[in-house]
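Undergrad: 3D model of this:
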Amino acid sequence: MAEKLIVLDRDGVINYDSDNYIKTVDEWIPLPGSMEAIGKLTQAGYKIAVATNQSGISRGYFSIETLNAMHDKMIKLADEHGGKFDFIAYCPHGPDDGCDCRKPLPGLIHQIENTLGLSVRDCYMVGDSLRDLEAGVAAGMKPVLVKTGKGERTLEKGFELENVLVKQDLFELVNDLV
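TA: Reported below is the predicted structural model:
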């Protein structure tokens, strides 16, 4: 039996995304239904982790302190809906930094496993981009593409991954799960 763990990408899954990066706490705005979905998952006994590329840090668009403030806002809003994040893993590196944590590599997911002491195998990885899904598949997870954020664009481009569940948004996925 797989753990009741779900791993979520952040931008485009939990909150609105921007091609210009989410750079301030004010720009961090939850997608409709996402906080309710996180509350519902928590109430159903799921552990919830976030795996997010945040290259805006290495690019100098925002600081670690600003990222932490965005995550504090996310945690507070989830809490207002009975939701809880068990761990937030982020990659602060740029695409050319040669790290092992930037998705599509599974480093962030391994951080989640190590921190929570759980296996992600057969758990859901929810993302709006191919790199999110590839990171999940590399770690033995079941990929879920949401059409929010860059999800529609990802679908239009097409991809080779098999057995990808496609949902309108996080809320629809959670309603199907619990």
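
Undergrad: from here on, just use CA atoms for contacts and neighbour counts.
TA: OK.

Undergrad: in this protein, which strand has the most residues?
TA: With DSSP state E setting the assignment, residue counts place strand 47-53 as the longest strand in the chain.

Undergrad: mind checking what helix or strand follows that one in sequence?
TA: helix 64-80 (DSSP states H and E).

Undergrad: tell me how far that next one lies from the chain's centre.
TA: Here helix 64-80 is found 14 Å from its chain centre; the criterion is C-alpha atoms, centre = their mean, to the nearest Å.

Undergrad: tell me which element residue 90 falls in.
TA: Using DSSP H and E, residue 90 maps to strand 87-91.

Undergrad: now do that strand: everything it contacts.
TA: By C-alpha atoms under 8 Å, 6 or more residues apart in numbering, the surrounding residues in contact with strand 87-91 are 48-55, 101-102, 108-109, 111-112, 115-116.

Undergrad: quick check: angle from it to strand 47-53?
TA: Angle between the axes of strand 87-91 and strand 47-53 is 10 degrees (criterion: axes from the mean of the first three to the mean of the last three C-alpha atoms, to 10 degrees).

Undergrad: following up with a second sequence; could you model it the same way so I can compare the two?
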Amino acid sequence: MDTIDDTVAAAAPCAVLFDRDDTLIVDVPYLADPAGVRPVPGAAEQLNRLRAAGIRVGVVSNQSGVAAGLISPAQLAAVNARVEELLGPFDTWQVCTHGRDDGCRCRKPEPGLVIDAAAALGTVPADCVLIGDIGSDVAAAVAAGARAVLVPTAKTRPEEIAYAREVALVAPDLADAVTLALSGTSRKDVLS
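TA: Just a heads-up that it's a prediction; the model follows:
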């Protein structure tokens, strides 16, 4: 008979991908100063939990402030470097710097960032879980064929939560989201 730990290990994803703003760090619109990076409480512990389990971690983030000229690519790189200083290294960073109306394939809710992150990690989206705080995170994961867990914040709209409950999972906090990611549970499993 399998133990719970054996079951979790067998079902664990190859990678867990995270949205950056309001999932890993406190959202500051168009953050250009690395000194403004503040991790979400518990983020470092949950990332270390995944790393200790041998799960690769990555970031998939829309950063349209670059296209709008509100932050430079160098400022974005400095902020992301500060995120790594505070939260540890990520196995991949996939960032869309296009504007909202550019029609790219990468800006969430499009699946490009998730597909590219999986490829960079040598896996496929179906073996990944994306944890984020808004509906476009969930939609990007679903469109790519990955699992998703929504962690609502005060900025998450009720319709985004309702959508996530239909196609993904919803967790009250990052710790529970990581537990769900490690469990292998998907919305399909919950509904059956």
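
Undergrad: TM-score of the superposition?
TA: With the length set by TM-score structural alignment, normalised by the length of structure 1, the two chains reach a TM-score of 0.86; 171 aligned residues with a C-alpha RMSD of 2.0 Å.

Undergrad: between the contacts of strand 87-91 of structure 1, which has the most around it?
TA: Tallying neighbours with other C-alpha atoms under 10 Å puts residue 51 at the head of those, with 30 neighbours.

Undergrad: count of neighbours near residue 4 of structure 1?
TA: Residues contacting residue 4 of structure 1 under the criterion other C-alpha under 10 Å number 18.

Undergrad: quick one: what's aligned to residue 9 of structure 1 in structure 2?
TA: If you follow residue 9 of structure 1 across to structure 2 using TM-score structural alignment, you land on residue 19.

Undergrad: count of neighbours near that match?
TA: The burial count assigned to residue 19 of structure 2 is 22, neighbours taken as other C-alpha under 10 Å.

Undergrad: tell me who's in contact with it.
TA: Listed by C-alpha under 8 Å, 6+ apart, the contact partners of residue 19 of structure 2 are 59-61, 130-133, 137.

Undergrad: and which of those is nearest residue 188 of structure 2?
TA: The closest of these to residue 188 of structure 2 turns out to be residue 130 (C-alpha to C-alpha; 15.8 Å).

Undergrad: residues contacting the equivalent of residue 92 of structure 1 over in structure 2?
TA: When the two structures are superposed using TM-score structural alignment, residue 92 of structure 1 falls opposite residue 97 in structure 2. Contact analysis of residue 97 of structure 2 by C-alpha under 8 Å, 6+ apart lists 62-67.

Undergrad: can you check residue 161 of structure 1 too?
TA: When the contact criterion is C-alpha under 8 Å, 6+ apart, the partners of residue 161 of structure 1 are residue 134.

Undergrad: please apply the same query to residue 83 of structure 2.
TA: The contact partners of residue 83 of structure 2, taken as C-alpha under 8 Å, 6+ apart, are 25, 37, 39.

Undergrad: how about a cut-off of 7 Å?
TA: Remark: with contacts taken as C-alpha atoms under 7 Å, 6 or more residues apart in numbering, residue 83 of structure 2 is in contact with residue 37.

Undergrad: from residue 58 of structure 2, how far off is it?
TA: Distance, residue 83 of structure 2 to residue 58 of structure 2, by C-alpha to C-alpha, to the nearest Å: 12 Å.

Undergrad: residue 7 of structure 2 now?
TA: Note on residue 7 of structure 2: its distance to residue 58 of structure 2, by C-alpha to C-alpha, is 24 Å.

Undergrad: also residue 84 of structure 2?
TA: 11 Å.

Undergrad: show me the common contact partners of those two, please.
TA: Overlap of the contact sets of residue 84 of structure 2 and residue 58 (by C-alpha under 7 Å, 6+ apart) consists of residue 90.

Undergrad: tell me which stretches of structure 1 form helices.
TA: Here structure 1 has its helices, by DSSP state H, at 34-43, 64-80, 107-116, 130-138, 151-157, 170-177.

Undergrad: would you convert the ones you listed into CSV that also reports distance to residue 1 of structure 1?
TA: Compiled in CSV, the helices of structure 1 are given as follows (distance: least, C-alpha to C-alpha, whole Å):
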stretch, distance to residue 1 of structure 1
helix 34-43, 18
helix 64-80, 27
helix 107-116, 16
helix 130-138, 18
helix 151-157, 29
helix 170-177, 15
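
Undergrad: how much does the strand holding residue 90 of structure 1 stray from structure 2?
TA: Between strand 87-91 of structure 1 and the corresponding residues of structure 2, superposition yields a mean separation of 0.3 Å, by mean C-alpha distance after the TM-score superposition for structure 1.

Undergrad: which residue, other than its chain neighbours, is closest to residue 143 of structure 2?
TA: residue 111 (5.4 Å; C-alpha to C-alpha, 6 or more residues apart in numbering).
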